[in-house]
Each structure stands twice: as C-alpha cells, then as structure tokens.
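# here you go, sequence then predicted model.
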Amino acid sequence: MQRFDHPLPWSSPGTTRQLTVLSFGTGTHKAYIQAALHADELPGMRVAVELRRRLAELESQGRLLGRVDLVPVANPIGLGQMFQATHQGRFDFNSGKNFNRDFPALADALSMRLQGQLGADAEANVALIRSAMREVLDQLPAAGSAVEGLQHLLLRQACDADLVLDLHCDFESVLLLYALPQAWPQLRSLAAHLGAEAVLLAEDSGGQSFDEACAAPWLQLAAAFPDAAIPVACLTATVELRGMADTEAQQAADDAEAILAFLAERGFIAGNWSDAPAPRCDATPFAGAQYAYAPHAGVVSYLQPLGAQVRRGDPLFEVVDPLSELRSVVHASTDGVLYARERLRFAQPGLWLAKVAGAEPIRSGRLLSD
C-alpha cells in the first residue's frame, strides 16, 4: 500500500487539512472508491476500514490485478463540523454549499482540446480523453474556497478510473444505488452482491454530483463526436449504505466483501469469489421517485416500515400539530418501495419525510434534493 497525503487549500493559519489516498496494487486498470463525501454519513467510512484491511491482505497475497485507490475520508472539512455535539457534514458551514453538488463540468473544455484527435480506435480514444481530463483539471484556476479545492482534488483522483464507487448513506434507508441508465447492465451484479432493495437511474439528476461528474463527460463527448468510437469508460455508482446509524462491524465487513466480489468480477482481483445472488430489485427511473412532504408542521409518526412495498394511496406517515390537534396523513402517489425516511420526527417546510421508488416517471427537471 502507498499513502498519498494531498494538502487542501484555504486552511486557517496554524491549521492544515489533507486528503489521504490509499493506493493498492499497480497497473493501468484502476478502481477508485471514496467514503463520506457527506461527512456525517459514516457507514461508508466504516466499510472503508474493512476494505483497507482486506485490500492490504489481497495485495500481500499478490492477488490484485490492477490498482485500487481508496479514500476513507473524502471530506476532511465536513468531518470537523460539529455544532453543539451534533455532526453537520452535508453542507459547508462557510458557504452553505452541499459538498456533493456542482463538481466541475469538463465536457466543453475537453471538446475544444480534443478536436480532430478522436477516431475509430476506442482504446486510443479512451487514453486520449483521460490524458485530456487530467490536463484540464490540472489547469483549472486556483480554488477560490476550501470546498472548491476539495472537489477539484477528488475529481482529479477519480477522473482516469475504470470504476468509481462513491459510498454514501441516507437518513434512514434500505441499501440502494444511484447510477446512469447506461451503466445498469454492468452494475446489476454489484446491486445483487450488496442486496440492494432499490436502484435509481438518471442520466442527469441536475446537481452535477461527483458520480455524474466522473461519468457524464463520456456521454457528452460521444454526442459531440458521433463519428468517433467513445465508450462510457468510467463505470460509476453512488452506493447508499442504508441509514446514518448503520455502522455495525459485521454489516460493514459483509458490505466490503460484496464490493470486493464485484471488483473480482471486473478483473481487479484474482481467485475464487462467490457468485452474485439473485437480485432483490430491478432498477427504476429516478424521475419515478416520490418525495413526500408534510402539509403543515407537527410531530411525525411513520405508518410504513423501510423497504415496504406500497401502492398508490397507501398511508406513509401521519403529522399531528400538538397545539391545534390538526392531523394529516400523507399517502403514496405511486406504486413502489419505501426506500428512505427522514430521521427527524418534526415536520418542517420543504423537508421531505419519505421517498418511494416507483417505476413510472412522476418528476422532471432537477431530481436531487439538497
């Protein structure tokens, strides 16, 4: 294992922050895995502990057939953001910016740089595009904030990877994946290994999140150069490792083994690995996800367990105003699986309380919430 510590810009005098990348194995075939970009989402960090241990074992056994880069703490800024003993790792305290939104969009700069260079050789095109990505990122203007510097650095680490896994979690959630529709055939096995109960697909969810910033340039370049052979050479997924409290050691070890089994299928690890079990779900469009909100303030009581299969009209939760006794029940507007719930039990304006993954599109435009 090699350890690389990259300093982050805009630290206050007398303090420093760094992004640590742990690199296992060698070769041009590269996987990149990061955890806790939303720094208060700790299950991915716990899984990274198990991945680090197992990757070190596999490397010592000579079983790594490519390079695996692991970032156990993808957000040192948010990791230190505590307010009255409560961790706040989703938004930057200084700017209010969501750490997983508005990553650099590379396609326009790449298109200008690659004019007249791409042809019918897909392998040669991939090498050219990855080289151009590194150059574009290296030539970005100096970061104007610590968050911008972190995002540039993370994207630079991942831009030339064949596989990118971004480990997150929701507030209370089943295990689920977010991915591009084009990636789903290759990700079916990962979802099955992990026991995912929902997979949400979108080509552009509207927030320029990390996973889409890695994968979208390949789609955009293919559209810009239709006569060139340009595959989607970066297979990406955001993996939501259940809820924020799901940090049990055995579960983390099992999730790490599931990820390693998928890496073995993708040619990164030698040896015998268990086949993927039968999948627990099929993919649905992200546009088919219902975000359910309360009609007024009050105390929330959930009426369905996580993972419940609901039908349109089924009750999801009840909201009761403790002073007026106004009572409302919010219902499912689609058939699907209840895949996430808010951890807070007091309804507030604009705060979603439940999410249902349905097969029929019911939303458009920006699909991500902040």
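In hand now; what should we look at?
# C-alpha only now, for contacts and for neighbours.
Fine.
# just say helix, strand or coil for the residue of the chain most remote from its centre.
When distances are taken from the C-alpha mean of the chain, residue 324 lies farthest, 41.2 Å away, according to Cα atoms, centre = their mean. Classification of residue 324 using DSSP: H, G, I helix; E, B strand; the rest coil returns coil.
# roughly how far apart are the closest residue to residue 365 other than its chain neighbours and residue 177?
Computed as Cα to Cα, 6 or more residues apart in numbering, the closest residue to residue 365 that is not its neighbour in sequence is residue 206, at 6.9 Å. Distance check for residue 206 against residue 177: by Cα to Cα, to the nearest Å, it reads 17 Å.
# this is the other structure I want to compare:
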Amino acid sequence: MLRTDISLPWSTLGTERLLSVFRFGEGQRKAYIQASLHADELPGMRTAWELKKRLGQLEAAGALKGVIELVPVANPIGLGQLLQGAHQGRFEFGSGKNFNRDFFELSEPVAELLQGRLGEDGHANTLLIRQAMLDVLAALPPASSQLQGLQRLLLSHACTADVVLDLHCDADAALHMYALPQQWPQWRSLAGHLGVKVGLLAEDSGGSSFDEACSLSWLRLQRLFPQAQIPLACLATTVELGGQADTERDQAVAHAEGILAFLAEQGLIDGQWPAADGCCEAVPFEGTELLYAPHPGVVSFLRRAGEWVEVGDPLFEVIDPLSDQVSTVCAGTAGVLFAIERLRYAQPGFWLAKIAGSQPLRRGRLLSD
C-alpha cells in the first residue's frame, strides 16, 4: 500500500488540509473508489475503511491484478463543518456550493487537443484520451479556492480509471445507484452484490456531478469523433449506501465484500468470489417523483424507504397542531420509495420523499441540490 497525502490550496492562515489517497496493487487496469464527498454522508466512509483493510490483505496475498486507489475521506473541507453540533457536509460554507456539483467538463478541451490524432485502435485512443485529460487538468490556472482545488485533485485521480465508484448515501433510504443508461448492463452485477433496490439512469442529470464528469466525457467524445473507435472506457457510478444512520459494522462489511466481488469480475482481483444475487430494476432518472408538503407541520411517514408503492398510496401526513389541518400526501407514480427525509418538520421547498418510477415526469436538470 502506498499512501499519498496532498495539501489542498488556499488554506486559512495557520491551517492545512490534506487529501489522502491509498494505492494498492499495480498493473495497467485501475479502479478508483472515494467516499463521503458529501462529508455528512458517512456509510461510504465506514465501508471504505473495511475496503482498506481487505485490500491490504489481498495485496499481501498477491491477489490484486490491477491498481485500486481508495480515498476514504474525499472531503476534508466539509468534514470539519459543524454548526452548533450539527454536521453540515453537503454545501461548502464559504461559497454555498454543493461539493458534488460543477466538476470540470473535460470533453471539449480534450477534443481540441486530440483533433486529427484518434483512429481505429480503441485501446490506443483510450491511452491518448486519458493522457489528454491529465494534460488539460494540469494546464488549468491555479485553483481559486480550496473547493476547486479539491475537485480537480479528485478528478485527476479518477479520470484515468477503468472503474469509478463514488460512495454516498441519502437521508433515510434504500440502496440505489446512478449511472449512464449505456453502462447499466455492466452495473447490474454490482447492484446484485450490494442489494441495490433501483438504478436511476440518465446521460446527463445536470450539475456536472463527479460520476458524470468521469463517464459522460467519453460519451461526448464518441459523438464528437464518430469516425474514431472510442470506448466508454470509464465505468462510473454514484452508489447511495442507504441512509445517513446506516454505519453499522455488518452493513459496511457486506458492502465492502460486494464491491470486491464486483472488482474481481472486472478482472482487478484474483480468486473465488460469490456470484451476484439477482438484480434490481433500472428506471429513467426522469421518472423520479419528488413529493413536498402542502403546508408546514409535523410529518408522520406511513411507508418505509425501499417499499414499492402504487399511484394513490398514502406516503406521509403533515399535521398543523395550531389549525388542526391534516394533509395526506400520496404517491403520484408507481415505483420504489427509495428515499425519505430525516427531518420531521415540513418546510417550503424541501422534498420529503422520492419515488423512482418508470414513466418520465421531469426534464432538464434532474439533480436536486
């Protein structure tokens, strides 16, 4: 194992923050795994620690057939953001920006570098593109903030990987994952290993999240160079490992073992591993229904995350104890109730439940901040 600690730019006077990258194995193929980019989403960090231990064992046994880079703490900035004892790891305090939005878009500057250089050899094109991605990132002006510097560092490690896993969680949720529709056949096995309830598929969900900054560039390059052989060489996903409270040891161990079994199927780990147990349904991300309260009040949920719901099924009640107004909010689409809010007081503009349905309901930017 090789540990690299990288200083983030633009630290406050008298302080320093580090990004720690753990590198296991060697070889041409590479997987990159990071956890808790939203720093208050800790199930991924707990799973990453189990992965760190197991990867050390596998490396010592000579079982690694490629490189696996692990970043257990992908957001040292947000990890220290507490407000009166409450962790605030989704948005950067100084700018108000979401840590998982606005990653640098690589396809256009990479295309400029590679005009006239791509041909019919897909492997050679992959090597050229990856080097161009690194060159583009290295040539950028100095980062103007710690957040920008952090995002560039993460992307520079992930853009040369064959497989990228970004480990997140939702508020109170069943396991679910986000991916390009073109890559879902390859992700079905990981979904089975982890017990994912639903896959949410979109080519571009808006906001330039980390996983799409890694995978979508290849799809765009395919379309910019239709005569060249360009594979979708970066298989990237965001995996939501349940809810924020799901940090139990048994869960983390199971998630780590499922990820390792998938990496073995990808040719990165040797040995005998259990086969995936079935697979969930995948639906268009456009089919996600976000449900809101019609007025303020105390919220009582009537269904649990992970349940299948039909149109008209009651999901939660909103109770105003001053006026005695009680409203029941029902499902507007059939699908998996994959996430519910942790807070139990309804506020305007904040979603309280999410359903993954098969019928498109939304257009444009699909990610909620």
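Great, that's in hand. Just so we're clear, the structure is a prediction, and the values are computed from it rather than from any experiment.
# hmm, back to that, neighbour count winner among residue 206 and residue 177 of the first structure?
Neighbour totals were compared for residue 206 of the first structure and residue 177, and residue 177 leads with 27 against 16 (other Cα atoms under 10 Å).
# roughly how far does that one sit from residue 124 of the first structure?
Remark: distance between residue 177 of the first structure and residue 124 of the first structure (Cα to Cα) = 31 Å.
# next: residue 33 of the first structure.
Applying Cα to Cα, the value for residue 33 of the first structure to residue 124 of the first structure is 25 Å.
# more neighbours, these two?
Neighbours were counted for residue 33 of the first structure and for residue 124 using other Cα under 10 Å; residue 33 has more, 24 against 14.
# which ones are touching the more buried one?
68, 69, 70, 71, 164, 165, 166, 167 (Cα atoms under 8 Å, 6 or more residues apart in numbering).
# does the residue nearest to residue 365 of the first structure sit in a helix or strand, and which one?
Residue 206 of the first structure belongs to no helix or strand when assigned by DSSP states H and E.
# does it really touch residue 368, like I thought?
Yes - using Cα atoms under 8 Å, residue 206 of the first structure makes contact with residue 368 at a distance of 6.4 Å.
# all helices of the first structure, in order?
43-60, 76-79, 107-114, 122-138, 146-158, 184-194, 210-224, 249-265 (DSSP state H).
# for residue 311 of the first structure, find the nearest of these.
Residue 311 of the first structure lies closest to helix 184-194 among the helices of the first structure, at 23.7 Å (Cα to Cα).
# could you check the angle helix 249-265 makes with the closest one?
150 degrees (axes from the mean of the first three to the mean of the last three Cα atoms, to 10 degrees).
# before we move on, back to that, so what's the residue nearest to residue 365 of the first structure up against?
365, 366, 367, 368.
# looking at those residues, spot the one nearest residue 302 of the first structure.
residue 368 (22.8 Å).
# so what's the residue count around that closest one?
By other Cα under 10 Å, the residues close to residue 368 of the first structure number 14.
# residue 325 of the first structure too?
Neighbourhood size, residue 325 of the first structure [other Cα under 10 Å]: 10.
# again, but for residue 314 of the second structure
Using other Cα under 10 Å: residue 314 of the second structure sits among 16 other residues.
# gap between it and residue 334 of the second structure?
When distance is defined by Cα to Cα, residue 314 of the second structure is 12 Å away from residue 334 of the second structure.
# for residue 249 of the second structure, same thing?
Counting by Cα to Cα, the gap from residue 249 of the second structure to residue 334 of the second structure is 33 Å.
# between those two, which one's more packed in?
residue 334 (19 against 13).
# ok, back up a step: could you dump the helices of the first structure into CSV and include distance to residue 284 of the first structure?
Shown next, in CSV, are the helices of the first structure (distance: least, Cα to Cα, whole Å):
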stretch, distance to residue 284 of the first structure
helix 43-60, 23
helix 76-79, 31
helix 107-114, 27
helix 122-138, 29
helix 146-158, 27
helix 184-194, 10
helix 210-224, 17
helix 249-265, 21
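# how about these, which one is nearest residue 354 of the first structure?
It is, among those and with distance given as Cα to Cα, helix 43-60, at 20.3 Å.
# distance-wise, check the spatially most central residue of the second structure relative to residue 161 of the second structure.
By Cα atoms, centre = their mean, the second structure has its centre lying nearest to residue 238, at 2.4 Å. Residue 238 of the second structure is 15 Å from residue 161 of the second structure, where distance means Cα to Cα.
# give me the distance between the residue farthest from the centre of the first structure and residue 331 of the first structure.
22 Å.
# with residue 143 of the first structure instead?
Residue 143 of the first structure sits 45 Å away from residue 331 of the first structure, going by Cα to Cα.
# cool, residue 220 of the first structure as well?
Note on residue 220 of the first structure: its distance to residue 331 of the first structure, by Cα to Cα, is 38 Å.
# check residue 238 of the first structure too.
Note on residue 238 of the first structure: its distance to residue 331 of the first structure, by Cα to Cα, is 28 Å.
# try residue 296 of the first structure
As judged by Cα to Cα, residue 296 of the first structure and residue 331 of the first structure stand 14 Å apart.
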